[in-house]
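Chemist: need a 3D model of the following:
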Amino acid sequence: MAEFGVQRVLMGRLRRGDDILEALAGLARQHGITTGWIQLLGAVERARLAFYEQAQQVYRDFTLDEPAEILAGTGNISRLAGSDEPFVHLHLTLGDGQGRAWGGHVLEGTRVFACEYAIWVLSGPALERHPDPETGLKLWRPA
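Modeler: I've put the predicted structure just below:
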C-alpha cells in the first residue's frame, strides 16, 4: 500500500472526435502528471473496449460502433516500467439507445462526442506497472 495526497484537480472537457486515451495521455504529458485518478462522463460516437479472459490471459476486444452515453468512466495514470510516458488505464460503462449497458477496458479508437473529465493529480511515490506473472497483466507492484 502507498499513501498519496491530492496536489490539485484538473477539470475540463475533451473535443469531439478526440481519441479518449490519446487525449488523456496528452493532458498527463502537458501537466506533468505521473500519478493520478480519472473520472469522466459524457458520450462517445463509437467505442473500442476489451474484456480480459482470465484463464487464457488475453484481452478480447469488441467495438460498439454507435453513439453511447458514458454512464461511468474511471481510471488512473501511472507509468509502464522503463517508460517516461504516462500510461492511462481506463474503464467505461456505456449505455446505448435501448438502455442496455456495455463496458470494459478502453482501447484506442474510442471517439468522443462530448466528454467532461476530472483528474486528481496525486503526490506521493511514482507508480509503475510491471508484468505480473500470476495474472498476465501489467500491474502496480505492491509496496
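
Chemist: please make it C-alpha for all contacts and neighbour counts, starting now.
Modeler: Noted.

Chemist: quick one, helices of the chain?
Modeler: Listed in chain order, the helices of the chain (DSSP state H) span 20-30.

Chemist: how about the strands in it?
Modeler: Counting by DSSP state E, the chain has these strands, from start to end: 5-14, 36-53, 58-64, 68-80, 86-95, 101-106, 111-123, 128-131, 138-140.

Chemist: which neighbouring elements make contact with the shortest one?
Modeler: What it means is strand 138-140. Counting contacts by 3 or more C-alpha pairs under 8 Å, 6 or more residues apart in numbering; DSSP states H and E, strand 138-140 is packed against strand 128-131.

Chemist: quick check: buried residues in the strand it packs on?
Modeler: The neighbour-count check on strand 128-131 (16 or more other C-alpha atoms under 10 Å) flags Glu128, Arg129 as buried.

Chemist: among the strands of the chain, which is nearest Ala23?
Modeler: strand 5-14 (7.1 Å; C-alpha to C-alpha).

Chemist: so who does Leu90 touch?
Modeler: Residues in contact with Leu90, defined by C-alpha atoms under 8 Å, 6 or more residues apart in numbering, are Leu21, Ile38, Gly73, Thr74, Gly75, Asn76, His105, Val106.

Chemist: let's compare: structure for the following, please.
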Amino acid sequence: MLVFRITPGKDLKNEIGSIQKKNNLEAGIIIGAVGSLQKAALRLADEEIIDIEGPLEIICANGTVSPEGIHLHLAVADKTGKMTGGHLKEGSLVNTTVELSILEYEGTFKRIMDPETGFKELVILN
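Modeler: Model prediction:
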C-alpha cells in the first residue's frame, strides 16, 4: 500500500496524477482520503460540473488510478455538515492536508472508450 500526504494549495486530482507517474503505478485502487479542501470541483451524475467553496471536509473518497487516468468519487461536507458528492475534477484544492491511501493491484488498468456509455471505462488486465 502507498500512503501520501498532499499539502495545502495543491490540486488533488493533479497530485494523484503526479503520484501515479512518480511511482510508475500501472493499477491502483484509491481506498481512502482524509483531509480538507479549500474548494471542490465535482461532476454530478447528470454531467454538470459544480464548484463548491470551502472549507470542506472530505467524508469519503474511492476510485482507481492508472497511467490512462484517475476515476475518483468524492463526498465532501461544508461547515454546516451539508454533503455533496460526485466525480473529482481539476480545481479541487487542498486546505490543510489530504492523507491519501492507494492499494497497488498486481495487474494493469486500461481505460477504453465504451460506445454504450460514451465514457472511457475500466478494463482490467492481469
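
Chemist: closest one to Arg29 of the first structure among the strands of the first structure?
Modeler: Among those, the nearest to Arg29 of the first structure by C-alpha to C-alpha is strand 86-95 (6.6 Å).

Chemist: can you pull the contacts of Leu127 of the first structure?
Modeler: Thr34, Thr35, Ser78, Arg79, Trp140.

Chemist: quick one: what's aligned to the first one in the second structure?
Modeler: Looking back up the chat, that one is Thr34 of the first structure. Using TM-score structural alignment, the partner of Thr34 of the first structure in the second structure is Glu26.

Chemist: ok, now the last one?
Modeler: Correspondence of Trp140 of the first structure to the second structure, assessed by TM-score structural alignment: Leu122.

Chemist: just give the nearest non-adjacent residue to its match, would you?
Modeler: Closest residue to Leu122 of the second structure apart from its sequence neighbours, by C-alpha to C-alpha, 6 or more residues apart in numbering: Arg111 at 4.7 Å.

Chemist: ok, now how distant is the residue most central in space within the first structure from Ala72 of the first structure?
Modeler: Nearest residue to the geometric centre of the first structure (C-alpha atoms, centre = their mean): Leu90, 1.8 Å. Separation of Leu90 of the first structure from Ala72 of the first structure (C-alpha to C-alpha, to the nearest Å): 11 Å.

Chemist: can you count the residues close to His87 of the second structure?
Modeler: Other residues lying near His87 of the second structure total 19 when counted by other C-alpha atoms under 10 Å.

Chemist: meant to ask about Asp114 of the second structure
Modeler: Other residues within reach of Asp114 of the second structure, judged by other C-alpha under 10 Å, total 11.

Chemist: distance of the spatially most distant residue from the centre of the first structure from Phe51 of the first structure?
Modeler: Distance from the C-alpha centroid of the first structure peaks at Gln98, with 25.1 Å (C-alpha atoms, centre = their mean). Computed as C-alpha to C-alpha, the Gln98 of the first structure to Phe51 of the first structure distance reads 22 Å.

Chemist: and the aligned residue in the first structure for Lys39 of the second structure, how many neighbours?
Modeler: The equivalent of Lys39 of the second structure in the first structure is Arg46 (alignment by TM-score structural alignment). Neighbour count of Arg46 of the first structure, defined by other C-alpha under 10 Å: 19.

Chemist: isn't Arg46 of the first structure right next to Ile70, touching?
Modeler: No: look at Arg46 of the first structure against Ile70 with C-alpha atoms under 8 Å: they stay out of range, at 11.0 Å.

Chemist: anything in contact with each of the two?
Modeler: Counting by C-alpha under 8 Å, 6+ apart, Arg46 of the first structure and Ile70 have no shared contacts at all.
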